[in-house]
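# Next comes the sequence, and after it the predicted model I'd like to discuss.
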Amino acid sequence: MKYANQKKLLVAVDCIIFGYDGEDLKLLIIKRPIEPIRDQWSLMGGFVEENEDLNGAAKRILLSLTGLHDVYLEQLHAYGDPKRDSVERTISIAYFALIDIKKYSKQLNNLYHAEWFKLKEVPKLIFDHNQMVTAALDKIRYQAALHPILFELLPKKFTIPQLQALYEQVYDSPIDNRNFIRKITSSGMLIKQNEKDKSNSRRGAFYFKLDKLKHRSQFQSFLNFIPK
């Protein structure tokens, strides 16, 4: 049985992958492998198969194109402009992912020429993909003011300067250094380690880990850092 007088539509998934390498917040994009506009910069995407749900499609596409799995993945928005794809009417469901670049740097699939770009250096993308990236950043900024999702971009142990730089780049706004250190260390959210990162100075900076038992109860005090 079929619905009468209804045309079929294609459904795609596009993945907006943000990564942090300890210094810069970046976006992972690929050279589009198919026509139209083959070899132009694009988000990672693909069509939803007949027997899979949207989340399953997003995870499959991430794995097949990049080798990435078990990453933070959240559905963002549906894009359905009738003219967004010049070949066929295609509705795209956008997802965003947050990863620690160093953790996954060796898993990227070279077949699709995947490349990391600093956010301010991202080239023009195909279709409405730049619009998707902007919407994803807005959603992440909103989410980060309510939940500690940005810790998904960090390794298990990180320094205070790395954490501060991450928040500054996400919100594209400077944060007072002394106030940040005082507030974050007094929040009880972080567990200080004995090790130091000495890659940037002889004195070095202590590593910290997120206290997962305390981060929910203490996160409200952390919101004072978020630029308004």
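Sure thing, it's come through.

# Only C-alpha atoms from now on, for both contacts and neighbour counts.
Will do.

# Going along the chain, name the helices of this structure.
54-66, 101-104, 129-144, 160-171, 177-186, 215-222 (DSSP state H).

# Now tabulate those in TSV and tack on mean neighbour count.
Below are the helices of the chain laid out as TSV (neighbours: other Cα atoms under 10 Å):
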stretch	mean neighbour count
helix 54-66	19
helix 101-104	16
helix 129-144	17
helix 160-171	18
helix 177-186	13
helix 215-222	15
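
# can these go into CSV with extra columns for distance to residue 2?
Formatted as CSV, the helices of the chain follow (distance: least, Cα to Cα, whole Å):
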stretch, distance to residue 2
helix 54-66, 22
helix 101-104, 44
helix 129-144, 33
helix 160-171, 47
helix 177-186, 58
helix 215-222, 49
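
# Residue 127 reaches residue 82, doesn't it?
No - Residue 127 is beyond contact range of residue 82, at 11.7 Å (criterion: Cα atoms under 8 Å).

# Those two: which has the busier surroundings?
residue 127 (15 against 11; other Cα atoms under 10 Å).

# ok, the more buried one - contacts?
84, 85 (Cα atoms under 8 Å, 6 or more residues apart in numbering).

# ok, it to residue 157 distance?
38 Å (Cα to Cα, to the nearest Å).

# What is the burial count for residue 24?
There are 17 residues near residue 24, going by other Cα under 10 Å.

# from memory it sits against residue 166, does it?
Yes - the pair residue 24 / residue 166 is scored as a contact, 7.3 Å apart, by Cα under 8 Å.

# the strands in this structure, which residues?
Using DSSP state E, the strands found in the chain span residues 10-20, 25-31, 41-42, 44-47, 72-79, 90-100, 115-118, 158-159, 190-197, 205-210.

# TSV for these, including distance to residue 140 and mean neighbour count?
Shown next, in TSV, are these (distance: least, Cα to Cα, whole Å; neighbours: other Cα atoms under 10 Å):
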stretch	distance to residue 140	mean neighbour count
strand 10-20	10	23
strand 25-31	13	22
strand 41-42	20	24
strand 44-47	19	21
strand 72-79	10	17
strand 90-100	9	22
strand 115-118	16	16
strand 158-159	20	20
strand 190-197	21	14
strand 205-210	19	18
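
# hold the first one in mind and look at this next one:
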Amino acid sequence: MPYDPSAFPPFAVTVDLVVLTVRRHALCALAVRRGEEPYKGMWALPGGFVRANEDLATAAARELAEETGLRAHDQGSRSPGAHLEQLATYGDPDRDPRMRVVSVAHLALAPDLPSPTAGGDARSARWAPVDALLGVGDAEVREGEYKSPLAFDHGDILAAGVERARSKIEYSSLATAFCPPEFTVGELRRVYEAVWGVVLDPRNFHRKVTGTPGFLLPSGGTTTRQGGRPAQLFRAGGATLLNPPMLRPEV
């Protein structure tokens, strides 16, 4: 069959970011209130169109830097950076009323981040509890109380990102991406509790994480930032897979 350009109308590619952090012991996502149509005034995930000279990883890293000031971690570097990975591709023909748009979603994880500054077509930006954005429980986003669904199909993208994070910390060292370079076992436990939405037994958790080879390495220091007696500081070890895994409690 000869090539017919009219049968293949142009379409755009975007990157959408599920940026997760732990703030005030709650798992939060970066949300922006759209300042332009479509979906003007609605909350959405940060993201943008892929430029003609960019690959997907570059576009996602650029959007992450523009929205949060963070740079993605370079696997070949020892310098800290946000964990960034490709999540999924979304290509429903009607997902964007402007034109056919295919979005390649990415998941970004980082320690407690400062208040964001809106950019691009966003009217405002804020960290919001994921339960509020997903309409779970009684959580609310202030500034008019978040009640409407996220713009586009961003609710589905956010749910997929949250589940990826919740499942991946069971069998990998990904939870340390929410922590500063040096952290206590108690701080790591609060990450698990925030991501999973559960309360964990401190002694059992300490035994599991310190008994898993390569998961945590003592840094040689202590801290009293949590109050009370000095607590030992650790850093992430070289293990990427946990054996045995840290299974999520049933709730």
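Yep, it's here. These numbers were taken from a predicted model, which means no experiment stands behind them.

# After superposition, what is the TM-score?
Put the two chains on top of each other and the TM-score (TM-score structural alignment, normalised by the length of structure 1) is 0.84; 219 aligned residues with a Cα RMSD of 2.3 Å.

# Tell me the counterpart of residue 83 of structure 1 in structure 2.
Taking TM-score structural alignment, the alignment pairs residue 83 of structure 1 with residue 94 from structure 2.

# Just give me how far stretch 99-119 of structure 2 sits from the chain centre.
Distance of stretch 99-119 of structure 2 from the chain centroid (Cα atoms, centre = their mean, to the nearest Å) equals 8 Å.

# right, I mislabeled it, should have said stretch 223-240 of structure 2
Centroid separation for stretch 223-240 of structure 2 versus its chain: 23 Å, with Cα atoms, centre = their mean.

# Could you tell me how far the counterpart of residue 32 of structure 2 in structure 1 is located from residue 61 of structure 1?
When structure 1 is aligned by TM-score structural alignment, residue 32 of structure 2 is paired with residue 30. Residue 30 of structure 1 sits 13 Å away from residue 61 of structure 1, going by Cα to Cα.

# any common contacting residues for those two?
With Cα under 8 Å, 6+ apart as the test, residue 30 of structure 1 and residue 61 both reach residue 44.

# And the counterpart of residue 18 of structure 1 in structure 2, how far from residue 91 of structure 2?
Applying TM-score structural alignment, one finds that residue 18 of structure 1 aligns to residue 20 in structure 2. Counting by Cα to Cα, the gap from residue 20 of structure 2 to residue 91 of structure 2 is 23 Å.

# Same check on residue 184 of structure 2?
Counting by Cα to Cα - residue 184 of structure 2 and residue 91 of structure 2 are separated by 42 Å.

# which residues sit against stretch 63-78 of structure 1?
By Cα under 8 Å, 6+ apart, stretch 63-78 of structure 1 touches 44, 55, 59, 62, 91-99, 104, 107-109, 112, 114, 135-136, 139, 152.

# I meant stretch 164-183 of structure 1, not that one.
So stretch 164-183 of structure 1 is in contact with 20, 22-25, 137, 141, 150, 160, 222, 225-227, going by Cα under 8 Å, 6+ apart.

# export those to JSON lines and tack on distance to residue 10 of structure 1?
Shown next, in JSON lines, are the contacts of stretch 164-183 of structure 1 (distance: Cα to Cα, whole Å):
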{"residue": "20", "distance to residue 10 of structure 1": "33"}
{"residue": "22", "distance to residue 10 of structure 1": "39"}
{"residue": "23", "distance to residue 10 of structure 1": "39"}
{"residue": "24", "distance to residue 10 of structure 1": "36"}
{"residue": "25", "distance to residue 10 of structure 1": "32"}
{"residue": "137", "distance to residue 10 of structure 1": "26"}
{"residue": "141", "distance to residue 10 of structure 1": "31"}
{"residue": "150", "distance to residue 10 of structure 1": "33"}
{"residue": "160", "distance to residue 10 of structure 1": "46"}
{"residue": "222", "distance to residue 10 of structure 1": "43"}
{"residue": "225", "distance to residue 10 of structure 1": "43"}
{"residue": "226", "distance to residue 10 of structure 1": "40"}
{"residue": "227", "distance to residue 10 of structure 1": "40"}
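
# which one among the residues you listed gets closest to residue 205 of structure 1?
Nearest to residue 205 of structure 1 among the contacts of stretch 164-183 of structure 1, counting by Cα to Cα, is residue 160 at 7.7 Å.

# Contacts only, for whatever residue of structure 2 lines up with that closest one.
The alignment partner of residue 160 of structure 1 in structure 2, by TM-score structural alignment, is residue 185. Going by Cα under 8 Å, 6+ apart, residue 185 of structure 2 touches 206, 209, 232, 233, 234.

# separation between residue 185 of structure 2 and residue 117 of structure 2?
32 Å.

# again with residue 217 of structure 2
35 Å.

# ok, now residue 49 of structure 2?
Counting by Cα to Cα, the gap from residue 49 of structure 2 to residue 117 of structure 2 is 19 Å.

# Over to residue 194 of structure 2?
Applying Cα to Cα to residue 194 of structure 2 and residue 117 of structure 2 gives a distance of 24 Å.

# so residue 161 of structure 2 sits right up against residue 18, yeah?
Yes - contact criterion Cα under 8 Å: residue 161 of structure 2 and residue 18 qualify, at 6.1 Å.

# joint contacts of those two?
With Cα under 8 Å, 6+ apart as the test, residue 161 of structure 2 and residue 18 both reach 106, 107.

# one step back: could you double-check that the match of residue 18 of structure 1 sits in contact with residue 106?
No - if you go by Cα under 8 Å, residue 20 of structure 2 and residue 106 don't touch, sitting 10.9 Å apart.

# overlap in contacts of the two?
Counting by Cα under 8 Å, 6+ apart, nothing touches both residue 20 of structure 2 and residue 106.
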